[in-house]
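when you get a sec, could you give me coordinates for this:
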Amino acid sequence: MFDTAHAERTRVSIVEFLSELGISRVTVLCPGAAGLVRDPAHIGKIRGALGEALRESASPAVRAGLPCTFSPPCAYAELWFPEGEIRPGKPMPSPYVIEADTEGDGLRVTIKLVGRAGDYLGEVGDALIRGLRRGLSGKRWIRLEPEARTYSETIGLADPGLTAQVSLRFLTPLLVRNSENGPHIEPGAVLRGMIHRADGMARHCGIELDADFPALLEATKAVEGVWTDVDVRDWTRGAVRQRRLVPMEGALGRLHLRGDLAPFSPFIALAEELHTGSRVQFGQGRFRIEQGV
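Sure, this is the predicted structure:
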């Protein structure tokens, strides 16, 4: 696993980065709550509950909207307000994702922390329990009582070795901003989003990817893509502190890619684990590789 606490930024290939990437997880099971997965806003509500619980132990400076004065920084600052930019105007990605799945009649919630964000795993696990017990906001307050909690850590992701084609099934709505043919659908924009996200996650870990990014981004234009089973979703999420509803959107479906995929294979692997597109922190852009060669 990369030791980034005091080291200068290391330059490695995307495959090397994958092989050493540490991901820490806390998973809780909430009985009788499986029906929540039908609501596309449910992960945003879980995020809100977790954020409020983490904010309780945040530094006074962060609670006042200022940089954290704790050393090391509090979990709320590190996860909700990561410092730095990938490039001017492009902030660093949040070093976590939230996933929710059904398990029998229960809801299984998993928080993944990337790289050094894993140092906060215990605090995040405790805050998640408190937040779920306090409840998820909405038209009606939903309180959840987890009956089980587990922690785990993995080091390394495998490159699937994609070369010519792959099908990606999106499990949560995908949103791609600034695509050439509108949101959701332009395959090249999906690949470019994966490349940018990998760059940001590497920088969060103190790593600089040894890659010809202009050439990679240009090569996405030669990849053919077709969407099937598309289901565009629209919903709103509540911004509690802003006291307003925020419009949300995204597309479910299968994206079938064909072309020279070898340069993009490790980026697709990372995106499968850590999602892709916009608003990932609200659970969007989660997919599974269904088949590929």
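
only C-alpha atoms for contact and neighbour calcs from this point on.
Noted.

C-terminal to the strand or helix carrying G193, what's the next element?
Taking DSSP states H and E as the criterion, G193 maps to helix 187-204. Proceeding N to C from helix 187-204, the next assigned helix or strand is strand 207-209, under DSSP H and E.

circling back to that earlier point, buried residues in the helix holding G193?
Going by neighbour count (16 or more other C-alpha atoms under 10 Å), the buried part of helix 187-204 is 187-204.

next up, the contacts around L171.
L252, G253, G285, R286, F287, R288 (C-alpha atoms under 8 Å, 6 or more residues apart in numbering).

same thing but 6 Å
Neighbour list for L171: R286, F287 [criterion: C-alpha atoms under 6 Å, 6 or more residues apart in numbering].

now the helix or strand hosting it and helix 187-204, what's the angle there?
Using DSSP H and E, L171 maps to strand 165-174. Interaxial angle, strand 165-174 versus helix 187-204 (axes from the mean of the first three to the mean of the last three C-alpha atoms, to 10 degrees): 70 degrees.

just say helix, strand or coil for I185.
Secondary structure assignment for I185 (DSSP: H, G, I helix; E, B strand; the rest coil): coil.

one more: R237?
Assignment for R237 (three-state DSSP): strand.

got the buried residues for the helix or strand A127 falls within?
Per DSSP H and E: A127 is located in helix 121-134. If you call a residue buried by 16+ other C-alpha under 10 Å, then helix 121-134 has these buried ones: L121, E123, V124, G125, A127, L128, I129, R130, G131, L132, R134.

likewise for stretch 74-94?
C74, A75, Y76, A77, E78, L79, W80, F81, I86, M92, P93, S94.

to compare against the first, here's the next sequence to fold:
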Amino acid sequence: MFPLVKLRLTFRALQDMNFSAYAGSTLRGIFGKSLRRVSCLAQRADCKGCAAVSSCPYAEIFENGALSNGGDEVPNPYVIEPFDIGVKNIGRGTEFSFNFLLFGKAVGKMSYALLAWSKTGNMGFTKERTQARLIRVDQICADGSVRPLYDFENADAETFEAQPCADLPPPVETDAVEIKLTTPLRIQHDGHPVRPENLTAKDFLTALVRRQQNMAKHHISDFPPVDFDRLRPAINGAEITDAALRWFDWARYSSRQKTRIALGGVVGTFTLRGDLTPLTPYLIAGRDFHVGKSAVLGMGKYEITRIFDRN
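Now for the predicted structure:
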């Protein structure tokens, strides 16, 4: 078992709201600002060099680069899963929801994260700073069931503690798995994104396992060791068939770099074929971890639509 908590956050719009075609960057930006406000004692512009960085919830959740000592890139231990792709117009008084995940040690800072989310509505979403109110928090459990935690519109509602645990599932005997990419998958080779026509099973599976291996290394000490050498034959032997993929283009504005950054990726469906049995635990777990670049923005999310019985 290892610590992972998946929350569904439900807000009520206090004004008409208009989200862009991909809301992951907008949600991440407002969350980061709010988390800094509720947890940063020094109120510095930069975490690096701060004496409190090792115990700061903001640094631990949102700025893991400030905690690193160089070497490989340290992923942040959270994922925001925004709405489905497409411009989303939300009328005043309407409820809207999205998911927020915390991994490993960061689960211990969940109260700070929820406090931050509760204040994002007052700060305002979207570039128009339209306001909303957090009204409900539910936990989505590993079996797909939904467990209510907080109901802020019902004073008599009972509150519950989240049960932050997950497990790497056992292998499933199979030689084919259907995948649906629901948010843009961005995998890069030599600084260039892999386009739909060039995506290979090796690209996808290597990124999948590396992401979980990296998260385990930096955040999840209880995650079972990833034996990449044992998985390599299955990764190298897999192939993609029945692909119906397209490129989804979008960009986010970086306030640090003062420019727009292209973050397009691959969406659509495909089937993985090969000796996939040893990879199925990572394929199943990867639905929460996501795959590829900018996973914190919700990119690289996929569904497993079918696991075939082995022929």
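
tell me what the helix holding A127 of structure 1 is packed against?
Helix 121-134 of structure 1 sits against helix 42-56, with contacts defined as 3 or more C-alpha pairs under 6 Å, 6 or more residues apart in numbering; DSSP states H and E.

and A158 of structure 1, how many neighbours?
12 (other C-alpha atoms under 10 Å).

tell me the contacts of it?
No contacts exist for A158 of structure 1 under C-alpha under 6 Å, 6+ apart.

ok so, going back, and the buried residues of stretch 74-94 of structure 1, which two are the farthest apart?
Pairwise distances across these (C-alpha to C-alpha) peak at 22.0 Å, for the pair C74 and I86.

check the fit of the strand holding L171 of structure 1 onto structure 2 and give the mean distance.
After superposition onto structure 2, strand 165-174 of structure 1 sits on average 0.9 Å from its aligned residues (mean C-alpha distance after the TM-score superposition for structure 1).

how about Y253 of structure 2, what's its partner in structure 1?
Matched across to structure 1, Y253 of structure 2 falls on G238, judged by TM-score structural alignment.

could you do Y58 of structure 2 as well?
Under the alignment (TM-score structural alignment), Y58 of structure 2 maps onto Y76 of structure 1.

so its match touches A53, yeah?
No. Counting by C-alpha atoms under 6 Å, Y76 of structure 1 stays clear of A53, with 9.0 Å between them.

distance check, T126 of structure 2 against G24 of structure 2.
To G24 of structure 2, T126 of structure 2 is 11 Å away according to C-alpha to C-alpha, to the nearest Å.

between those two, which is the more surrounded one?
More neighbours surround G24 than the other of T126 of structure 2 and G24, with 25 against 17 (other C-alpha under 10 Å).

find the nearest non-adjacent residue to that one, please.
The shortest distance from G24 of structure 2 to any non-neighbouring residue, by C-alpha to C-alpha, 6 or more residues apart in numbering, is to L297 (4.5 Å).

tell me which residue of structure 1 lines up with that neighbour.
Using TM-score structural alignment, the partner of L297 of structure 2 in structure 1 is F282.

next: V5 of structure 2.
When structure 1 is aligned by TM-score structural alignment, V5 of structure 2 is paired with S24.

same check on Y282 of structure 2?
If you follow Y282 of structure 2 across to structure 1 using TM-score structural alignment, you land on F267.

tell me which element the most centrally placed residue in structure 1 falls in.
By C-alpha atoms, centre = their mean, the mean C-alpha position of structure 1 lies nearest to V97, the distance being 3.6 Å. According to DSSP H and E, V97 of structure 1 maps onto strand 96-103.

would you mind pulling the contact partners of that strand?
Counting by C-alpha under 6 Å, 6+ apart, A34, L107, R108, V109, T110, I111, K112, L113, V114, Q281, G283 sit against strand 96-103 of structure 1.

tell me the SS of the second one?
Reducing the assignment at L107 of structure 1 to three states with three-state DSSP gives strand.

for it, what are its contacts?
Neighbouring residues of L107 of structure 1 by C-alpha under 6 Å, 6+ apart: L29, C30, A33, A34, D101.

ok, and these in structure 2?
On the basis of both residues aligned by TM-score structural alignment, their matches' C-alpha atoms under 6 Å, what survives of those in structure 2 is L29, C30.

most neighbours among the contacts of L107 of structure 1, which one is it?
Result: L29 is most packed of these (other C-alpha under 10 Å), 23 neighbours.

just to revisit the earlier point, trace the residue nearest to the centre of structure 1 over to structure 2, please.
Match for V97 of structure 1 (TM-score structural alignment): V79.

grab the nearest non-local neighbour of that match.
V296 (4.1 Å).

likewise V146 of structure 2?
I140 (4.7 Å).

what's the answer for L181 of structure 2, then?
That would be Y302: by C-alpha to C-alpha, 6+ apart, it lies 4.3 Å from L181 of structure 2.

swap in T276 of structure 1?
G285 (4.8 Å).

my read: the one you found touches S278, true?
No. Using C-alpha under 6 Å, G285 of structure 1 makes no contact with S278, being 7.5 Å away.

distance check, the match of V97 of structure 1 against A45 of structure 2.
Counting by C-alpha to C-alpha, the gap from V79 of structure 2 to A45 of structure 2 is 23 Å.
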